[in-house]
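Enquirer: Got a predicted structure here, sequence first:
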Amino acid sequence: MTRNDTRLGITLMIVTTFIFAAQDGLSRHLADAYSVWMVVMIRYWFFAAFVIAIARRQAGSIRAAAATTQPLLQAFRGALLALEIMVMVLGFVFLGLVESHAVFACYPLLIGALAGPVLGETMGWRRWTATAIGFVGVLIVLRPSGGVFSPYAAIPLLAALMFALYGLLNRYAARRDDAATSFFWTGTVGAVVSTAIGIWFWEPMTPGDSVLMGLLCITGALGHFTLIKTYEVAEVGAVQPFAYLQLVFASALGIVVFDETLRLNVALGALIIVGAGLFSLRRARRAAA
């Protein structure tokens, strides 16, 4: 049952972004010590169990949750998200939380740019201008003289592109499947794909890191749970701007815990990207209205 409580929705979105930032910090720590592929695989095992439990509750049975007329699309979505998470965690390892999230923040702009060819949606000149300005912000973040520009800089940009495509495919799948079905396929297919890759990189973990791995699994499930609740109590357009707080929380975590630095070009570029994204979101809401 949905209701419209914007204040509660904003609070839940802030909590969600904080949980996801903590998840990113745990992912970075564990991926520094162990294989990225193994870390994501274990995380997906727990996530798949959570997804199945939620799907059974919402749809009534696993068979009902899995029922779809577009299995190839649903499978591709699930695989794409699992691979995107692996790519993003690689970005944490090579670039850190601050710079990875500064680049990844451009994904809403990519969604707008790709909405035309993927979904047939149109975008006005103002949103196209905002998108162009946002990518100027990306170039500022990746400024060669700033020390960020390297082959590794392409990693979070690729993750942003993959996540944008995943978001568009969610909207495309929603034309014929409900959220419970899409959520089920996301978790189960992602677990299969991550296991097919990660099982070859298995290595034992220390007791302390096993505890952190458990916390990573819990934050993954908890973050998705609070996100679901966010969209149950408030309209997406009202709470979506607060999703950018994950950039703030993750950057703070990178600076305080991992001794990362926030260079001026990264801060300036991130502000431009977020500003362009918020403007584009506002124009999209007006167009929808």
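Expert: Okay, I see it. Numbering: from 1, shown residues only.
Enquirer: Every contact and neighbour count from this point should use C-alpha atoms.
Expert: Will do.
Enquirer: Help me confirm that residue 131 comes into contact with residue 111.
Expert: No: in this structure, residue 131 is not within contact of residue 111 by C-alpha atoms under 8 Å, at 9.9 Å.
Enquirer: Between these two, point out the one with more neighbours.
Expert: More crowded of residue 131 and residue 111, by other C-alpha atoms under 10 Å: residue 131, with 24 against 21.
Enquirer: ok, second structure coming up, stack it against the first:
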Amino acid sequence: MKSNSTGYVFTLLAISIFAIQDGISKHLVSAYPPLLVAMIRYWAFMLFAIAMASRAPGGLRRNVRTKHPALQIARGLLLAAQIVVAISSFVIVGLAHSQAIFSSGPLMVAMLSIPILGEKVGWRRWLAICFGFVGVLLILKPESGVFDVRFLVPLSGALLFSFYVVLTRYVSREDSAMTSFFYTGVVGAVAMSCIGPFFWTTLAPHDWIFMGILCLTGVSSHYFLIRAYDLLDAVVIQPLTYLQLVLSAIIGVSIFGEKLSAPMILGALIVVAAGIFTIWREHALARTRPKAGKASAD
């Protein structure tokens, strides 16, 4: 496994910046329409994606070529929708609760990979998935005894992102990672630019500073994550991304005054444990399949 200290530094930088980005997003969306915030954020992301694709081997012309144009557009639209839902969720249910529910993403990806990618999920991963969703139920445990419909917002965000991840895996069979990254930025920016202007609201001068920082965090976090994947294997990076849940909870509690309940904390721990096992098991099987020549029973 290729790894070094620089890769870990890039990973931790990316995770920390993602958490800060979420906090800034919550601040801005508390005062301005989510579609407006997402649109401006995507403008910076699009410029970054074009610049990265232009500098990559083959240049922009090569990295624009795709064998799955419809799916690449669908990916871009899914992520754009997910970002709007996610930043809305930060205000509706809070940073900590949102990230706790988003952490169920790998479990949803494992389930969606069966019908979309044709993957096989054995009893170990099914057990982890079921165990993880018990954790989700704990996170959603209503204190009043009645289910809070607001939790449907982060749940839908987790589902949207899971579809995005599965489609990304599908197109990666023939398209390069840089091609997918290019379409993620450009398609999302175009989609947001078609809708966002209808929600235009003049930002206060000090909030333009926050918006500028948000754009910088969006670019820098993705840059550091790309560098991390150049140096570390995905199986090393993906479990570390759960640190974002911890950092977001700290920001939510210390800055926004959010409260963490015991069921929510326990549920998050269960979801994270199940997610890490699912990720590890998937990569372990991926290493054994080429040698075995057939899918292993997991």
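Expert: On my side now, so go ahead. Worth saying up front: this structure is predicted, and the values here are computed from it rather than measured.
Enquirer: Residue 122 of structure 2 corresponds to which position in structure 1?
Expert: Per TM-score structural alignment, the equivalent position to residue 122 of structure 2 in structure 1 is residue 124.
Enquirer: what about that match, distance to residue 168 of structure 1?
Expert: According to C-alpha to C-alpha, to the nearest Å, residue 124 of structure 1 and residue 168 of structure 1 sit 18 Å apart.
Enquirer: out of these two, which sits in the more crowded spot?
Expert: Remark: of residue 124 of structure 1 and residue 168, residue 168 carries more neighbours, 20 against 11, as counted by other C-alpha under 10 Å.
Enquirer: Tell me which residue of structure 2 lines up with the more buried one.
Expert: Counting by TM-score structural alignment, residue 168 of structure 1 corresponds to residue 166 in structure 2.
Enquirer: mind checking which helix or strand its match is in?
Expert: Following DSSP states H and E, the helix or strand that holds residue 166 of structure 2 is helix 152-171.
Enquirer: Packing partners of that helix?
Expert: helix 69-92, helix 95-102, helix 105-117 (3 or more C-alpha pairs under 8 Å, 6 or more residues apart in numbering; DSSP states H and E).
Enquirer: what sits against the match of residue 122 of structure 2?
Expert: By C-alpha atoms under 8 Å, 6 or more residues apart in numbering, no residues touch residue 124 of structure 1.
Enquirer: these two touch, right, the match of residue 168 of structure 1 and residue 109?
Expert: Yes: counting by C-alpha under 8 Å, residue 109 is a contact partner of residue 166 of structure 2 at 6.3 Å.
Enquirer: returning to what we had before: mean deviation, the helix or strand following the helix holding residue 166 of structure 2 versus structure 1?
Expert: Next in sequence after helix 152-171 of structure 2, counting helices and strands by DSSP H and E, comes helix 177-195. Compared with structure 1 after fitting, helix 177-195 of structure 2 deviates on average by 0.8 Å (mean C-alpha distance after the TM-score superposition for structure 1).
Enquirer: just checking, what packs against helix 177-195 of structure 2?
Expert: Secondary-structure packing of helix 177-195 of structure 2 (3+ C-alpha pairs under 8 Å, 6+ apart): helix 34-55, helix 59-64, helix 69-92.
Enquirer: how far away is the one in structure 1 that sits across from residue 185 of structure 2 in the alignment from residue 90 of structure 1?
Expert: Matched by TM-score structural alignment, residue 185 of structure 2 corresponds to residue 187 in structure 1. Distance, residue 187 of structure 1 to residue 90 of structure 1, using C-alpha to C-alpha: 20 Å.
Enquirer: got it, and residue 158 of structure 1?
Expert: Look at residue 158 of structure 1 and residue 90 of structure 1: by C-alpha to C-alpha, they are 11 Å apart.
Enquirer: Neighbour count: these two, which is higher?
Expert: residue 90 (24 against 18).
Enquirer: got the contact list for the nearest residue to residue 165 of structure 1 once chain neighbours are set aside?
Expert: Spatially, and ignoring its direct neighbours in sequence, residue 165 of structure 1 is nearest to residue 111 (6.9 Å; C-alpha to C-alpha, 6 or more residues apart in numbering). Shown in contact with residue 111 of structure 1 (C-alpha under 8 Å, 6+ apart): 164-165, 167-168.
Enquirer: Tell me which residue of structure 2 lines up with residue 111 of structure 1.
Expert: Per TM-score structural alignment, residue 111 of structure 1 is aligned with residue 109.
Enquirer: Look up how far residue 143 of structure 2 lies from that match.
Expert: Taking C-alpha to C-alpha, one finds residue 109 of structure 2 at 29 Å from residue 143 of structure 2.
Enquirer: right, and the secondary structure at residue 3 of structure 1 would be what?
Expert: Three-state assignment for residue 3 of structure 1 (DSSP: H, G, I helix; E, B strand; the rest coil): coil.
Enquirer: can you tell me which residues contact the spatially closest residue to it that is not a sequence neighbour?
Expert: Using C-alpha to C-alpha, 6+ apart and skipping residues adjacent in sequence, the residue nearest residue 3 of structure 1 is residue 233, 4.8 Å away. By C-alpha under 8 Å, 6+ apart, residue 233 of structure 1 lies in contact with 2-6, 8-9.
Enquirer: Please apply the same query to residue 28 of structure 2.
Expert: Taking C-alpha under 8 Å, 6+ apart, we find residue 28 of structure 2 in contact with 37, 207, 210-211.
Enquirer: returning to that earlier point: which of the contacts of residue 233 of structure 1 are still contacts in structure 2?
Expert: Compared against structure 2 with both residues aligned by TM-score structural alignment, their matches' C-alpha atoms under 8 Å, the contacts of residue 233 of structure 1 retain 4-6, 8-9.
Enquirer: got the residues you listed as JSON lines, with neighbour count and distance to residue 244 of structure 1 columns?
Expert: Converted to JSON lines, those look like this (neighbours: other C-alpha atoms under 10 Å; distance: C-alpha to C-alpha, whole Å):
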{"residue": "4", "neighbour count": "12", "distance to residue 244 of structure 1": "21"}
{"residue": "5", "neighbour count": "14", "distance to residue 244 of structure 1": "20"}
{"residue": "6", "neighbour count": "17", "distance to residue 244 of structure 1": "17"}
{"residue": "8", "neighbour count": "15", "distance to residue 244 of structure 1": "17"}
{"residue": "9", "neighbour count": "26", "distance to residue 244 of structure 1": "15"}
